[in-house]
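S.K.: Could you work out the structure for the sequence below:
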Amino acid sequence: MKVLLTDQAFPDTDLESEILAESGHDLIVASSPEDVRKLAPEADAILNALAPIGADLIAMMTKARIIARYGIGVDNIDVEAAASSGIVVTNVPDYCVEEVASHAVAMALMLLRNLQRADESARAGQWGVGSVRPLHRISTLTVGLLGFGRIGRLVATSMASFGCNILVYDPYAAQIPGPFQRVDQDELFTRSNILFLHAPLTPETRGIVNEAMLSKLPSEAIVINAARGPLVVLDDLVAALRSGHLKGAALDTFPVEPLDPNLIADVPNLLLSPHTAFYSEEAIKESQLKATRQIVKVLAGEPADYPVKAVTSP
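M.R.: So this is what the prediction gives:
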């Protein structure tokens, strides 16, 4: 059968080709969005990274039985349209949990200890704590988690190890284990000294961190986003940093990527990484392996390990 790769996110597709060939399938790599539209009608399965797969493209997939995405989020895929067409959508929800959680925590610690400024001062021969004041003991701070999936849970556990009080807002989480405290959205924002975003991008969460919600955060709070860029209204976040209401922010993802550097020029206390939180060599291989195996299983008539359902309000 024919497996169409819509866009190539990794250095090579040797692993995918090998796995598919063992089951008698051929991998076809599209070279452009136009190529995807040309090849989609004849594809039995779709392997996807970042390319958008909307209802119009899905309507052309008359043979496809599965759309397998390499990553966690599926906001680039119209899951409802796929379901209506009888197409299974899968993701790889557990491939970079350690990487994203450690990246988010590292960003938070860097801001909390003002390490950027400390490094600049040491290099300039400015000794002592004057350049990094004020700093506060981490155990005195309250951490808020917007989203409590695999990554959010690991971040919560990591920050709890420093003695932080942990608050969680996630209407989809069945249980919040002690000593973590479930709160509503308003309480999360009004009490969090450190706000970690680990929610999926849905109509409900798009722009959830906006001017109104940022104003609820305690003075000198910090915001960490290693989830989905559009969770944050970037202009509102920049304004809160410039005004001094926020102590700092760290972003790995952005509403539009790559980021226009002019949008964040000279913004104080803003730590950036270019959408790298997911990355380790091990994570990439795991993503390739698991996404491709979903295709093999579904084409063989077996159930997928990671079927995705359309998100509905609780």
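S.K.: going forward, measure contacts between C-alpha atoms and count neighbours the same way
M.R.: Noted.
S.K.: List the residues that contact the nearest residue to Ser219 once chain neighbours are set aside.
M.R.: In this structure, Ser219 finds its nearest non-sequential neighbour in His245, 5.3 Å apart by Cα to Cα, 6 or more residues apart in numbering. By Cα atoms under 8 Å, 6 or more residues apart in numbering, the contact set of His245 is 215, 219-221.
S.K.: Return the entry from the residues you listed with the maximum number of neighbours.
M.R.: Within the contacts of His245, most neighbours by other Cα atoms under 10 Å means Ala221, with 23 neighbours.
S.K.: Let's verify Leu154: helix, strand, or coil?
M.R.: helix (DSSP: H, G, I helix; E, B strand; the rest coil).
S.K.: The spatially closest residue to it that is not a sequence neighbour: how many residues sit nearby?
M.R.: Excluding the flanking residues, the one nearest Leu154 by Cα to Cα, 6+ apart is Ala101, at 6.3 Å. Neighbour count for Ala101, taken as other Cα under 10 Å: 25.
S.K.: Quick check: which element contains Ala101?
M.R.: Using DSSP states H and E, the element containing Ala101 is helix 97-112.
S.K.: what about whichever helix or strand comes after that helix, distance to the chain center?
M.R.: Following helix 97-112 in sequence order, the next helix or strand is helix 115-123 (DSSP H and E). Relative to its parent chain, helix 115-123 has a centroid offset of 29 Å by Cα atoms, centre = their mean, to the nearest Å.
S.K.: Now the second one, please; I'll put the structures next to each other:
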Amino acid sequence: MPDRVLITDVPWDDLSVERAELARVGATLDRASANDEATLAREAAGASGLLTCWATVSAAVLEGAGESLRVVARLGTGTDNIDLAAAARLGVPVTRVPDYCVPEVADHTLALLLAIRRDVVGSVNAVRAGEWDPDRAGGLRRLAGDAIGLIGFGRTAAAVRERALAFGLTVLGENRSGDDRGTGCEMVSREELLERSDVVSLHAPLTAETRRTVDAAFLERMKPGAVLLNVARGGLIDADAVLAALESGRLAAVGLDVFEPEPPGERLEDWHPLARHPRAFVTPHTAFLSRESLIELRTRAARQVADVLSGRRPEHLVDPAVWERRTGD
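M.R.: Reported below is the predicted structural model:
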């Protein structure tokens, strides 16, 4: 019997990219009929691998697959939708693709900042409404000479730094280890970063420790009139606190590509008011998106499943120790 892989959920209908990669090792691919825990646990039974995008891969789903399960692969960078503790307990390695969209997210970070500082959205909307008045954007400020603070200094933040330097910004970095990833970025404490930064940009993963990093106390320590950007995870900010800081003038503007939940409410009238605030520049979780990034993501995620099924060590293991216990490699 060929190995069977179950894909829990994806926003695209064509699975030809994934099937082509799995076919290299003779594996087949099924798509789950629904994303609730009971359905996934039932349909995962006997599967050799799971590919997942946003669906919750709980302990029950992992246990439902049984002893045949050899790998769970995330179609994305983070793994907060996968029960990593249960996977480790069951000896199932988990993979991800942490760097497939680094250029896109870095570009999007600067795009949000430029849209805010150059009044791009307001000016475009005014012209479309028949208004030609350069004076309406009279409060514009140049970027060069300002400081941007990057919280969570990983691959994406390093790429943001390269772009920010090209615009003449001073770049500050902050992470738990103080590692500048060989970039020469000035690494500072959280307190110093907030005091010095005209723009604060979030690039940290969402964990129990980082949830609601941006709360009222965080915002109070920021420079008055600073800009906040979040292209990482919606759960990093307290939306109520950010809304209050916008309305008080503590924040000049925010640029958000992520929200919690997404969309920001079940019905438009229930959306969190931050999502529609006139000084909130919100995009619908598209920072990662390009034709190129999606093909790369799909290919590399499926290839890691194929690698495990053929006995090869995959490219990006979340916990290498699980692989080593399972294989002795």
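S.K.: where exactly do the strands run in structure 1?
M.R.: With DSSP state E applied, structure 1 shows strands at 2-5, 26-29, 45-48, 66-69, 88-90, 142-146, 165-169, 181-182, 194-197, 221-225, 246-251, 270-272, listed in chain order.
S.K.: Just send these back as TSV, with distance to Val36 of structure 1 too.
M.R.: As requested, the strands of structure 1 are exported to TSV (distance: least, Cα to Cα, whole Å):
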stretch	distance to Val36 of structure 1
strand 2-5	8
strand 26-29	9
strand 45-48	10
strand 66-69	13
strand 88-90	17
strand 142-146	35
strand 165-169	39
strand 181-182	44
strand 194-197	33
strand 221-225	31
strand 246-251	31
strand 270-272	33
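S.K.: longest helix in structure 2, by residue count?
M.R.: Counting residues, the longest helix found in structure 2 (DSSP state H) is helix 291-309.
S.K.: what packs against it?
M.R.: Applying 3 or more Cα pairs under 8 Å, 6 or more residues apart in numbering; DSSP states H and E, we find helix 291-309 of structure 2 packed against helix 16-23, strand 49-52, strand 71-74.
S.K.: Out of those, which one sits most buried?
M.R.: Mean neighbour count (mean count of other Cα atoms under 10 Å) peaks for strand 71-74 among these, with a mean of 28.
S.K.: Specify, as a residue range, where that one falls in structure 1.
M.R.: Under the alignment (TM-score structural alignment), strand 71-74 of structure 2 falls on residues 66-69 in structure 1.
S.K.: Quick one: distance of that stretch to the chain centre.
M.R.: Averaging C-alpha positions (Cα atoms, centre = their mean) puts stretch 66-69 of structure 1 18 Å from its chain's average.
S.K.: Relative to structure 2, what is the average displacement of it?
M.R.: Once the two are superposed, stretch 66-69 of structure 1 sits an average of 0.5 Å from its aligned residues in structure 2 (mean Cα distance after the TM-score superposition for structure 1).
S.K.: what residues does that stretch touch?
M.R.: Contacts of stretch 66-69 of structure 1 (Cα under 8 Å, 6+ apart): 44-49, 87-92, 291-292, 294-295, 298-299.
S.K.: try 6 Å this time
M.R.: 45-49, 87-91, 291 (Cα atoms under 6 Å, 6 or more residues apart in numbering).
S.K.: If we only consider the residues you listed, which is nearest to Ile58 of structure 1?
M.R.: The closest of the contacts of stretch 66-69 of structure 1 to Ile58 of structure 1 turns out to be Ile87 (Cα to Cα; 8.8 Å).
S.K.: which residue in structure 2 lines up with the closest one?
M.R.: Checking TM-score structural alignment: Ile87 of structure 1 goes with Val92.
S.K.: likewise Gly152 of structure 1?
M.R.: Per TM-score structural alignment, Gly152 of structure 1 is aligned with Ala157.
S.K.: And for the counterpart of Val168 of structure 1 in structure 2, the neighbour number?
M.R.: Under the alignment (TM-score structural alignment), Val168 of structure 1 pairs with Gly173 in structure 2. Using other Cα under 10 Å, Gly173 of structure 2 is surrounded by 27 other residues.
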